[in-house]
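Participant: Fold the following.
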Amino acid sequence: MNKTVQRLLWAGAGVAALAAANSAIFAKAKAQGNPLGGEGRFWPGPYGDLFYARQGKGLPVLLLHGVYEGASSYEWRKNFDSLSEHFNVYALDLLGFGLSDKPRIDYTGQKYIEQIEQFIKEVIKEPCAIVASSLSSAYAVQAAHDLPDLIQNLILVCPTGLRRLSKEPGAKTELAYQLLHAPLIGTTVHNALTSVPSLRYYLMNQTYFDPSYVDDEMIEHYFTVSHQYGSQNAPPAFIGGLLNHSVAAAFPALTQKAIRIVWGREARMTPLSDAEAFLAANARAELSVFDKSGLLPQDEQAQGFNRLVVELLTEDAPRATRTRSKKPQENE
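Facilitator: Now for the predicted structure:
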């Protein structure tokens, strides 16, 4: 046997071993359940079935989680029950995440916008409010611009689309996407990014202000969600910039009743300084800042966050004082 054949055999064995290791990691993950409770249903969207939980009566409120490895409506677990005491709350798992289908397709920001708009038209079917987090805020802004009669209030948590995650993907990010979209390489990188040590580091150092929030139960949840079959299909599009969406045109044109920007003061990846661009772009926008909070004030400061949402969306509640200074309104 010549050396070339030997090398090919060793390479093939290495690829097979890597593929087997990837499959074993997914096989070990537990089955995922609905983290919120309420009434769980599936809606047949244009690219696959989308899972959503619904609970409550009154004004419809749609909760949209952020986009990242292991993302799902779990992000709203401390808000769903509380808000459903006042509103008819829908918590949607975006395509490729949570309990929704995870097809191997080309994911784009525009596809997500289309799905959100169609979900509102076909499932909610009446004027609603959207509470969105991170990149999903950009999709919510575009949907509100397109459907002003159906989306009457917006609450955006650490939004993107003006300074961050707004540019079209470049050559380098396109190459990264192609590599990560390749089955073997992509799944291997996905498993590395969603290993227990990687998840713990990201959540403790990039997501939460108080690392004590990150316990073993949370890590187990994120590991489980990110190792359901197909969960490696959507994240490469995020890393490669295909999910970016600019709201430079849509956000200044919004005329919704309430446009509230919410930020965690200690947010790292999307810092509080980004809020100034949103306040400058639309005079109707108002800012609320939660101390002792990172990217997820709805989790770290859930009680104050829930109170803010109820006050904003209840018609007879007094409006909070408008804040546009460098020292924004604080909420405890």
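
Participant: Every contact and neighbour count from this point should use C-alpha atoms.
Facilitator: Will do.

Participant: give the contact list for the residue nearest the centre of the chain.
Facilitator: Centroid-nearest residue in the chain: G66, 1.1 Å away (criterion: CA atoms, centre = their mean). With contact taken as CA atoms under 8 Å, 6 or more residues apart in numbering, G66 is in contact with 72, 132-137.

Participant: host element of it?
Facilitator: Assigned by DSSP states H and E, G66 belongs to no helix or strand.

Participant: any idea how far it lies from Y112?
Facilitator: 12 Å (CA to CA, to the nearest Å).

Participant: Also Y52?
Facilitator: Separation of Y52 from Y112 (CA to CA): 15 Å.

Participant: Check the secondary structure at G96 for me.
Facilitator: Here G96 is coil, with the state taken from DSSP: H, G, I helix; E, B strand; the rest coil.

Participant: Next, count neighbours for it.
Facilitator: The local packing of G96 (other CA atoms under 10 Å) involves 27 other residues.

Participant: from memory it sits against A237, does it?
Facilitator: No: counting by CA atoms under 8 Å, A237 is not a contact partner of G96; they are 10.7 Å apart.

Participant: which residues sit in contact with Q55?
Facilitator: Per CA under 8 Å, 6+ apart, neighbours of Q55: 38-39, 80-81, 84, 88-90.

Participant: Next, the second sequence, to be compared with the first:
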Amino acid sequence: MQPFAVTNTTDLTASPSQFYTWQNYRCAYEVHQPTNPTSESIPLLLIHPIGVGLSRQFWWRFCRESDNTGQHYSIYNPDLLGCGASDMPHVAYTPNDWAEQLQYFLQIVVQKPVVVVVQGALLPVALALLAAGIALVQKESNLIAGLVLSGPPAWPLITKNSPEWRQRVVWNLLDSPFGSAFYRYARTPNFLRSFSTRQLFASDHAVDAEWLNTLVAGAENPASRHAVFSFLAGFWRHDYGNAIASIQQPTLVVVGETASSISQEGKKETPDERLADYLACLPQGRGIKITGRNVLPYESTAEFVAAIAPFINELSLPD
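Facilitator: All right, here's what the predicted structure looks like:
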């Protein structure tokens, strides 16, 4: 591990980018402080999704809504390596890589228990983060007081192994001039609008200028393709059934009323079935459906904040 260092770019109350060094890489994050903080509130650690142009900015609407509705918790919002303002090395990223980054972030920056809020198919990163903490020192697992799974993957997908040889073949195909050309096309507004409408949002109107402009700007650096290609190669795709069943922390599963799956494995699954499968596996699980499809913190921000607030506040109550 490299020495820890933080650099502020502006005043903290304006939610500036801050930086720490992990394994020689410069990693970015921001802290959103509530207008009326309370010492009892457990802070949140947000894990943003991976995709063309995506970064911690995915959570900005959620952070604004949380403050506007008087939520009392602080929010830690990091950029995963390869995304946003963090360094973008040319490597094939796995959930373990990002989990180790976040584990270091929890130990060195946050230094207190958090509720992990993870979006979509980054669930394996949260699971790896739990496993890494328990393997390192038992007490490290206490840094995670609970989890919120926002639009988790279809159950048939998250409980099925993908052959490693296939993952390597897809990575090698994408990590090539062909992949570079594909990424240049994938970061155009027309492609991003079409994909978002077909796969992510329940309403075409929700695919707005703010969403598209953010993605286009986030994908401007071609080095951002490595994280996206790692995700598309499926390095995160394994059978996580046992890992989910081993979660001892209280866990809230939030599913969209029109949730869908990009993969063939989850095409026939209904939102009710997805929710039921997760709750049947989780030792301390509870669930809720809200309006929206697959990017609930962005598309259905007010509903999402309202849905998770009671769960977080309950965990914040003193024993």
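
Participant: re the thing from before, could you find the counterpart of the residue nearest to the centre of structure 1 in structure 2?
Facilitator: Using TM-score structural alignment, the partner of G66 of structure 1 in structure 2 is P49.

Participant: from what I can see A267 of structure 1 touches N205, true?
Facilitator: No: with contact defined as CA under 8 Å, A267 of structure 1 does not reach N205; the gap is 10.2 Å.

Participant: more crowded one of the two?
Facilitator: A count of neighbours by other CA under 10 Å puts A267 above the other of A267 of structure 1 and N205, at 23 against 14.

Participant: Tell me who's in contact with the more buried one.
Facilitator: By CA under 8 Å, 6+ apart, the contact list for A267 of structure 1 reads 206-209, 293-295.

Participant: what's the closest of those to K57 of structure 1?
Facilitator: Lowest distance from K57 of structure 1 to these (CA to CA) belongs to L295, with 28.8 Å.

Participant: Nearest residue to that closest one in space, ignoring adjacent ones along the chain?
Facilitator: Leaving out its chain neighbours, the residue that sits closest to L295 of structure 1 by CA to CA, 6 or more residues apart in numbering is A267, at 4.9 Å.

Participant: Kindly report the same for I113 of structure 1.
Facilitator: In space, and not counting its chain neighbours, I113 of structure 1 is closest to Y139: 5.2 Å by CA to CA, 6+ apart.

Participant: Show me what that neighbour aligns to in structure 2.
Facilitator: So Y139 of structure 1 corresponds to V125, using TM-score structural alignment.

Participant: Run a quick neighbour tally on that match.
Facilitator: 21.

Participant: That one should be in a helix, yeah?
Facilitator: Yes: counting by three-state DSSP, V125 of structure 2 is part of a helix.

Participant: where exactly do the strands run in the stretch 201-332 of structure 1?
Facilitator: Ranges of strands within the stretch 201-332 of structure 1 are 258-264, 285-290, 329-331, based on DSSP state E, counting those that start in this stretch.

Participant: can you redo those strands as CSV with mean neighbour count and distance to P159 of structure 1?
Facilitator: Output for the strands of the stretch 201-332 of structure 1, formatted as CSV (neighbours: other CA atoms under 10 Å; distance: least, CA to CA, whole Å):
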stretch, mean neighbour count, distance to P159 of structure 1
strand 258-264, 24, 8
strand 285-290, 24, 12
strand 329-331, 16, 17
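
Participant: Any chance of these in a markdown table with distance to E220 of structure 1 as columns?
Facilitator: Shown next, in a markdown table, are these (distance: least, CA to CA, whole Å):
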| stretch | distance to E220 of structure 1 |
| --- | --- |
| strand 258-264 | 25 |
| strand 285-290 | 27 |
| strand 329-331 | 30 |
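
Participant: quick one on the thing from earlier: filter the contacts of Q55 of structure 1 down to the buried ones and express that as a PyMOL selection.
Facilitator: The following PyMOL line selects those of the contacts of Q55 of structure 1 that are buried, judged by 16 or more other CA atoms under 10 Å:
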select buried, resi 38+80+81+84+88+89+90
